[in-house]
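Chemist: sequence first, then the predicted structure:
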Amino acid sequence: MLYLTLRHYEYVCAIGRQGSLSAAAGQLNVSQPALSAALTRIEAHLGHPLFIRRRGAAMAVTPQGRRFIDEAEALLARAARIEDPAHPRPAARRLRLGCFVDLAPFQLAPALHGLRVALPDATVTYRADGFEALISAMLKGQIDIALTYDLGMDAGFARQRLFESHPNALVAPDHPLNEQGRISLETLTSHPLILSEEGLSAQHVLGLFRRKGLNPVVAHRAASLEILRSLAAHGEGVGVSYTNPPAAASYDGKPLVSLPIPDPEARESVVLARHGTGPADPLVAEATEVLSEMFRQD
């Protein structure tokens, strides 16, 4: 005998869409206490939480909750087709793509286009954010797969390498480094650096120096890539960035030179990452194959 009814499935899907019990209760025309009690009974029956409840914040969907909602929405769509074949509710497949913010201007639009062409029956949404925010979103089930650098993720994440990226030193045209034939981490230690304000990014770059026993001086921590490029173009120091836009000028039109830092240990992988190391959800597996074909550089 089945314990959960279609109404239970509607409850969970509404909470997932609205992100809060109060908004979902209003949509469903039930009281918030009744909805909360029903969700507690559903989770107790399933044996695991579907949402993470945090005071003063939106309810975050757990990975098990995301899978439950996807299957529940498909079940409700099938039920709607049985009840009213003339006006069926389309089955929904939803993919939530994450992208590291500095990669987004280059990879996000092609990724979205490629996914929508290859997976026309899926709704694809995206979130561009920093490393820690993307990792947190994957842990909470808010992002299914992320295009990012391989930084900050532990063994609980599955990764598929796409290509290697090397850092670049960004300087004004009259900077002394522009006259040197080869740039290395050692040569950079005698110049003030401009790094990203993003915690994991800055830690990674500084770690490259420290593993060689080098102690660079950091002049600025920039809140965005374009601020970093602008500071470097105005002679405020040497910008260090793995992301290298093709434009030879900053936003304000100041000329800028990009010098590769070829140290082998400084190379970093761009990966497709997801939380969990078991078999991927079928839609995530399809998306991984599509994006791998688009971006992989062997």
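Modeler: Thanks, I have it.

Chemist: CA atoms for contacts and neighbours, from now on please.
Modeler: Fine.

Chemist: quick one: residue 94 is in a strand?
Modeler: Yes. Counting by DSSP: H, G, I helix; E, B strand; the rest coil, residue 94 is found in a strand.

Chemist: just give me the neighbour total for it.
Modeler: 15 (other CA atoms under 10 Å).

Chemist: any idea whether the residue nearest to it when sequence neighbours are not counted is helix, strand or coil?
Modeler: Closest residue in space to residue 94, ignoring its immediate chain neighbours: residue 123 at 4.7 Å, by CA to CA, 6 or more residues apart in numbering. Classification of residue 123 using three-state DSSP returns strand.

Chemist: likewise residue 221?
Modeler: Assigned state for residue 221: strand (three-state reduction, three-state DSSP).

Chemist: got the contact list for it?
Modeler: 194, 195, 196, 197, 228 (CA atoms under 8 Å, 6 or more residues apart in numbering).

Chemist: narrow these to those in helices?
Modeler: Using DSSP state H, the members of the contacts of residue 221 that fall in helices are residue 228.

Chemist: for ChimeraX, what selects the buried ones among the contacts of residue 221?
Modeler: This is how ChimeraX selects the buried members of the contacts of residue 221, with burial counted by 16 or more other CA atoms under 10 Å:
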select :194,195,196,197,228
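
Chemist: present the contacts of residue 221 as CSV; the columns should include distance to residue 75.
Modeler: Putting the contacts of residue 221 into CSV (distance: CA to CA, whole Å) gives the following:
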residue, distance to residue 75
194, 53
195, 49
196, 46
197, 45
228, 49
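
Chemist: and the comparison structure, right after this:
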Amino acid sequence: MQLELRHLQAVCRIAEAGSLGGAARRLGVSQPALSAQLRRIERVTGGELFVRGRSGVEPTALGQFVLAKARRVLNEMEALGAEARAIATGTPLRLGCILLVLLDGLLARTDLSMNGQEISVDLEHSVTALARMLGAGRYDAIVYGEVNDHEVPLPEGALARTLVSKEPFCIRLSARHPLAALDGIDLADLADESWMTPVEDDDGGPEALVAACAKAGFSPSLRYRITDRKIAYDLIAAGRAISLSQPTAPPAEGTVMRPLVGAPITGRIRLAWNRSAVSAGQAQLLYGAAARAYLANVDNNAFHKAWWDAHPEAHPAMD
């Protein structure tokens, strides 16, 4: 077997995720398949690339060497595409996003042009992948979230601006749930529930949920990880799970949204762009479109509208 780009990508994803399971999810393959692929790669490179450590898998000395070479090759290949695109004309500005509530509204605005330049929008489930592809020129700009104190490292040459500096996450649960009648829910009262695992596993969300639950005296049962909204909402409506949710999320039949007492988990939304690909004027247009998409959802839930009106410091800076 000869090493191919997909093998180098697999090695890099394992290092980024810190676990085979996390890397397999990002690559869209099963963990056993990725483990088998890693063993084949290690036979070619001549030794183990990763060992299991206290916090997951860690690269060996050989692994560090292969990673450095792999990243260099992948960056060169991605730079080739980015530089070729820069020479070409009539290509759209490429925007990458994670699954945020404002995305629906932002997609509705993509028919607007940016000084004559069209926008294409792609959805990713990894903030790490978004930032990496921004640095490699695969995206010109990205919209992403961060939870609690987590900060997403951005590549060199990227500029960033905060859209929403703070929003308190809430809970979506079945309308038939005994706690559905409350105006606010104490996190400790959810100790026996089955939870939807946050879709993004590298924006600080899972760690924030586990830490908040630990402070409330329990460890959450993270039973489901489902990216399809309808399937997730159907499970919640049936009383089989609950989930964290952005407070601007729209209603879903059979479910209700309730704020968490004390707002133990909060998020922020940011826009980042490659300054070599996006002008200051284009960045301002993107920021305004994303901000308006968020503001269009503020009234979805009365409890968040009340919180939002009381916290003007969290509002986007609209020119």
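Modeler: Received it, and whenever you're ready, just let me know what you need. The shown structure was predicted, so the numbers you read here are calculated from the model rather than taken from an experiment.

Chemist: tell me which stretches of the first structure form helices.
Modeler: 6-18, 21-28, 32-46, 63-83, 104-118, 131-139, 185-188, 199-210, 225-233, 282-295.

Chemist: quick check: which of the ones you listed is buried the most?
Modeler: Ranked by mean neighbour count under mean count of other CA atoms under 10 Å, the helices of the first structure are led by helix 225-233, which reaches a mean of 24.

Chemist: distance from it to the second structure after superposition?
Modeler: Superposed on the second structure, helix 225-233 of the first structure shows a mean distance to its aligned partners of 1.8 Å (mean CA distance after the TM-score superposition for the first structure).

Chemist: from the contact counts, what lies against that helix?
Modeler: strand 168-171, strand 193-196, strand 238-241 (3 or more CA pairs under 8 Å, 6 or more residues apart in numbering; DSSP states H and E).

Chemist: what lies in contact with that helix?
Modeler: In contact with helix 225-233 of the first structure (CA under 8 Å, 6+ apart) are residues 102, 170-173, 194-196, 221-222, 237-239, 241, 249-252, 254-256.

Chemist: nearest residue to the spatially most central residue of the first structure in space, ignoring adjacent ones along the chain?
Modeler: Closest residue to the average C-alpha location of the first structure: residue 98 at 2.9 Å, with CA atoms, centre = their mean. Spatial nearest neighbour of residue 98 of the first structure, chain neighbours left out: residue 146 (4.2 Å); criterion: CA to CA, 6+ apart.

Chemist: give me the neighbour count for the residue mapped onto that neighbour from the second structure.
Modeler: Taking TM-score structural alignment, the alignment pairs residue 146 of the first structure with residue 142 from the second structure. A count of neighbours around residue 142 of the second structure, defined by other CA under 10 Å, yields 25.

Chemist: which SS state does residue 52 of the second structure fall under?
Modeler: strand.

Chemist: would you confirm that it contacts residue 14?
Modeler: No. Applying CA atoms under 8 Å, one finds residue 52 of the second structure not in contact with residue 14, separated by 11.7 Å.

Chemist: which of those two has more neighbours?
Modeler: residue 14 (23 against 12).

Chemist: quick one, what contacts that one?
Modeler: 20, 22, 23, 57.

Chemist: go again using 6 Å as the cut-off
Modeler: Residue 14 of the second structure makes contact with 20, 23, according to CA atoms under 6 Å, 6 or more residues apart in numbering.

Chemist: same check on residue 154 of the second structure?
Modeler: Applying CA under 6 Å, 6+ apart, the residues near residue 154 of the second structure are residue 131.

Chemist: relative to residue 135 of the second structure, how far out is it?
Modeler: Separation of residue 154 of the second structure from residue 135 of the second structure (CA to CA, to the nearest Å): 8 Å.

Chemist: please report the number of neighbouring residues for the nearest residue to residue 261 of the second structure once chain neighbours are set aside.
Modeler: In space, and not counting its chain neighbours, residue 261 of the second structure is closest to residue 186: 5.2 Å by CA to CA, 6+ apart. Number of residues near residue 186 of the second structure (other CA under 10 Å) recorded here: 16.

Chemist: which position in the first structure pairs with residue 186 of the second structure?
Modeler: Under TM-score structural alignment, residue 186 of the second structure pairs with residue 184 in the first structure.

Chemist: confirm that residue 57 of the second structure sits in a strand.
Modeler: Yes. Residue state for residue 57 of the second structure (three-state DSSP) corresponds to a strand.

Chemist: touching the biggest strand by length in the second structure from outside, list them.
Modeler: Counting residues, the longest strand found in the second structure (DSSP state E) is strand 158-168. Applying CA under 6 Å, 6+ apart, the contact partners of strand 158-168 of the second structure are 263, 266-275, 314-316.

Chemist: can you check which part of the second structure stretch 23-42 of the first structure sits on?
Modeler: Under TM-score structural alignment, there's no match for stretch 23-42 of the first structure.

Chemist: ditto for stretch 229-241 of the first structure
Modeler: Against the second structure, stretch 229-241 of the first structure falls on residues 233-245 (TM-score structural alignment).

Chemist: and the matching stretch, how far out from the chain's middle?
Modeler: 20 Å (CA atoms, centre = their mean, to the nearest Å).

Chemist: over to stretch 208-219 of the second structure?
Modeler: On CA atoms, centre = their mean, the centre of stretch 208-219 of the second structure falls 21 Å from the chain's centre.

Chemist: what sits against residue 216 of the second structure?
Modeler: Counting by CA under 6 Å, 6+ apart, residue 216 of the second structure has contacts residue 188.
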